[in-house]
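Student: got a predicted structure here, sequence first:
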Amino acid sequence: MIRSDASSTSPSLVIAIFALTGLVVVSQLYLPLPIMQPLDNSYGASGWPVSWVLSAFGLAYAAGFLVFGPLSDRLGRRRVLLYGMLSLIAATLLVTLARDGKELIIARALQGFCAASFPPVALAYLGETLPVPRRMTAIAWMSFAFLSAAVLAQIFILSLADSNLQTAETIAAGIYLVALGALLLTMRTYSRVTATPQGTVRDSFRRLPALILSRTLCPYYLATFTLLLAFVSFYLLISSDSNATLASLKLSPLALRGAALPGMAITFLAPRLAQRYGAQRVLLASFTMMVSGLLYSSLSLSDSTSTGLILGNLLLAGGVALAVPLLIIAVSSKAPEADRGSAVALYTFVLFCGASSAPFLGNTLESYGLQGALMMLCSLPSLAILILTTWSRIAGHRPSPDSSTA
């Protein structure tokens, strides 16, 4: 049972605070992306692969989703959000104190786990406390915040005078402290009385293997894994080759990343497009946009202008921004009602496992050169299209214009 005095806090203000907090929290995953080479120069000598600076955060972040969602059902959203933000501040300060690669990777893993306390619990909180007409608006803005973090985090660290991770993390810790105060004020009238839970956290974990292997959900989880794997790998490859490629195209790293932001805004159109054309059809179109973006980026490297790379980047970002909410719709609508929360938590786990695998894929593809590597990345969204199309035919669910679910 939930009690709230929503009248004392404007829903628009609540949405703004939560969206901005979500933006700065999720930004942590992408913050080191443009500075992997400087990090390798600073910490690589310690014998710890610098790629784990990304992967350790991402894997711990993904695992945290499976913990904090069920935990907030039993302890309350407010308690998990506030203590989670407090722990994130402490973990972020630990990152600034890391002296070698080992300490940095451990601190980043702890930071990732603490950061996972915000996104799923915040979405649940907004869904429970906001007026019904404002809930879809909140989800749209939260999705946009989570997606745009991939670009804005990179722009932020590149805009610093020294592009130093410790400097960026010190600033981030200060921002999280402000966010903690804003959350305290926003949720001061909110209280939750938890009813007797159905089952335990252990019961929720026991059902996860059946969900991920479900004939209904498995194709969507497989497609989900390719999503951020391709997107993060793209920026890793661009960053590792930026001195050669971007300089020859007279394109700054900031300009390339900024060009992706307009594509992110397409996430606001996802529900309307799905309602009009069918979610399955639009989902396939989103992965097709990703293939087109990667292919166009690869082919454009043969030219002497930056237009092709910018357009390819825009298409890739737009495809990702369109696919994320549609996959959430697909998973939540196909999952059994009793397991819907666990199914969505599992979706986020798979999504960020893909992001965490990107450094390893990027290192493998570097030997093929940037143009060849981007061409090979096309196989990931192409595989997602193949999986979803094949499953649709086998299951007998051919997309139709009036279909509203995937």
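Tutor: Yep, that arrived.
Student: drop to CA atoms for contacts and neighbour counts, all remaining ones
Tutor: OK.
Student: and the helix or strand hosting residue 171, how far from the chain's centre?
Tutor: In this assignment (DSSP states H and E), residue 171 forms part of helix 165-186. Counting by Cα atoms, centre = their mean, to the nearest Å, helix 165-186 is centred 19 Å from the centre of its parent chain.
Student: in it, what's buried?
Tutor: Using 16 or more other Cα atoms under 10 Å as the test for burial, helix 165-186 gives 165-166, 168-170, 172-173, 176, 179-180, 182-183, 186.
Student: before we go on, here's another structure to hold up against the first:
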Amino acid sequence: MSLAPSRPTPRPAPATAPFARTAAVLSFTALLATGQLYGVIPLFAAMEDDWGAGRTTLTWMVSVFGFGYVAGFLLFGPLSDRFGRRRVVVWGVAATTLTTALVATAPSLGSGLALRALQGLTIGAFPPVAMAYVGERVEPRRRLVTLTAMTTGFLSAAVLGQLAAQGLAATVGWRAFFLFGAVAFAVAAVALHRVMLPDPPVGGRSPLDAYRAMPALLVSPRLRRLYLATLTVLGSFVAVFTGLELSGVDGLLGLRAAALPVILAIPFLTPRLARLPGPHRVGAALALAAGAVALAGLLEPGTAVLAVLLIALTGGIAIAAPGLVDTVGTRAGDARGPAISLFTAVLFLGASIGPQIAGPLTSHGFAPLAYVLAGLLLSGSLLAASTASAARR
């Protein structure tokens, strides 16, 4: 597990990773990683009592983690080209054991924000590097299913992370959420080391090559509209759940749990969904999500109808995210590693901005927030669908 770079030697053909074990461990770690992003939302009330900070201010506990997360994507994705995918993932997740435990010790909001940013930075080593690993080491016909399983882990964290945090805060206090999380990350680090294939020799590649490639990828005609669409995906998703929390909607526990079945069903539907070209699939999924959010604002429904609309929103997001990463990775060619690092950075940059959109807009009720988010999702839908012609060039 040394971080010393491999010596330049002839590179053998990479072995194929075991599908079931790889998908299971990566999905579990994805659940833990993003569970730390979403899990803070139900803790606002307890943190408010402990620290004396207002709930709108406490939304920064979500955002600073997200900003650290994004910085980790951009830092560690290219570094994994130099030091190897498994090394970077395992060391990053192991370090998150410590940074997560430290958040539980925070005596004030200021220190909590600093530690949350550090926590986001260390676990930022996981998503882009794991996605690049899947693209290189998983059998091609299993790749989309594995990416979808990982995405399911990221998205189910929106439900399971909040449910775990809500339950722990009610029984043993909000700090326990981070202590239990630290133990889980330690388990994940060991599992990743055992399941991921050893890193092949990487031939002395410089991370600077990947960093230099990123600005060109952002403005590439084949990718730039996909990146803009990506910004709306988790940004809207996190903003909806933050807005519901800030609005004091009744039955939040049931609303969070209602979305879980559709998240878990998406990987099983992936072979059928894959028949539709990526841009069209993403466009349709984001349009579905936009319609669900718009109806939630327009109808201001009761708990049962709101649960159905949240299921539709969650389904749209769960289809769109893996469709985007698959399309971006395919179009990036040899620049797959930095392109996916950028994708995950943009995805969670949106998630970091989402709570700051929700904060001011929910002061006027949930409806204004819903209309703004529906417009953003519809824009993302149109942007993604409009890239279909780029695949034929």
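Tutor: Perfect, I can see it now. On a predicted model such as this, the values are computed, not experimentally measured, just so you know.
Student: any chance of JSON lines for the buried residues of helix 165-186 of the first structure, columns distance to residue 309 of the first structure?
Tutor: Shown next, in JSON lines, are the buried residues of helix 165-186 of the first structure (distance: Cα to Cα, whole Å):
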{"residue": "165", "distance to residue 309 of the first structure": "27"}
{"residue": "166", "distance to residue 309 of the first structure": "31"}
{"residue": "168", "distance to residue 309 of the first structure": "28"}
{"residue": "169", "distance to residue 309 of the first structure": "30"}
{"residue": "170", "distance to residue 309 of the first structure": "33"}
{"residue": "172", "distance to residue 309 of the first structure": "30"}
{"residue": "173", "distance to residue 309 of the first structure": "34"}
{"residue": "176", "distance to residue 309 of the first structure": "34"}
{"residue": "179", "distance to residue 309 of the first structure": "36"}
{"residue": "180", "distance to residue 309 of the first structure": "39"}
{"residue": "182", "distance to residue 309 of the first structure": "39"}
{"residue": "183", "distance to residue 309 of the first structure": "40"}
{"residue": "186", "distance to residue 309 of the first structure": "42"}
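Student: tell me the one of these nearest residue 153 of the first structure?
Tutor: Proximity of the buried residues of helix 165-186 of the first structure to residue 153 of the first structure (Cα to Cα) peaks at residue 168, which lies at 9.6 Å.
Student: which residue numbers in the second structure go with the helix holding residue 171 of the first structure?
Tutor: The alignment of helix 165-186 of the first structure onto the second structure (TM-score structural alignment) spans residues 174-195.
Student: wait, doesn't residue 251 of the second structure sit right on residue 303?
Tutor: Yes. The pair residue 251 of the second structure / residue 303 is scored as a contact, 6.7 Å apart, by Cα atoms under 8 Å.
Student: between those two, which one's more packed in?
Tutor: Taking neighbours as other Cα atoms under 10 Å, residue 251 of the second structure and residue 303 compare with residue 303 leading, 15 against 12.
Student: what is the equivalent residue in the first structure for that one?
Tutor: So residue 303 of the second structure corresponds to residue 306, using TM-score structural alignment.
Student: do residue 363 of the second structure as well
Tutor: Counting by TM-score structural alignment, residue 363 of the second structure corresponds to residue 367 in the first structure.
Student: measure its match to residue 373 of the first structure for me?
Tutor: Distance of residue 367 of the first structure to residue 373 of the first structure, computed by Cα to Cα, to the nearest Å: 8 Å.
Student: which one's more surrounded, the two?
Tutor: residue 373 (21 against 10).
Student: which ones are touching that one?
Tutor: By Cα atoms under 8 Å, 6 or more residues apart in numbering, the residues touching residue 373 of the first structure are 237, 365-366.
Student: the spatially most central residue of the second structure: which element?
Tutor: The second structure has residue 154 as the residue nearest its centroid, 5.0 Å off, counting by Cα atoms, centre = their mean. Using DSSP H and E, residue 154 of the second structure sits in helix 140-171.
Student: other SSEs contacting that helix?
Tutor: With contacts defined as 3 or more Cα pairs under 8 Å, 6 or more residues apart in numbering; DSSP states H and E, helix 140-171 of the second structure has these neighbours: helix 19-38, helix 127-137, helix 175-195, helix 252-258, helix 260-273, helix 303-332.
Student: any idea how far it is from the middle of the chain?
Tutor: Distance of helix 140-171 of the second structure from the chain centroid (Cα atoms, centre = their mean) equals 9 Å.
Student: what's the answer for stretch 273-287 of the second structure, then?
Tutor: Mean-position distance between stretch 273-287 of the second structure and its chain equals 19 Å (Cα atoms, centre = their mean).
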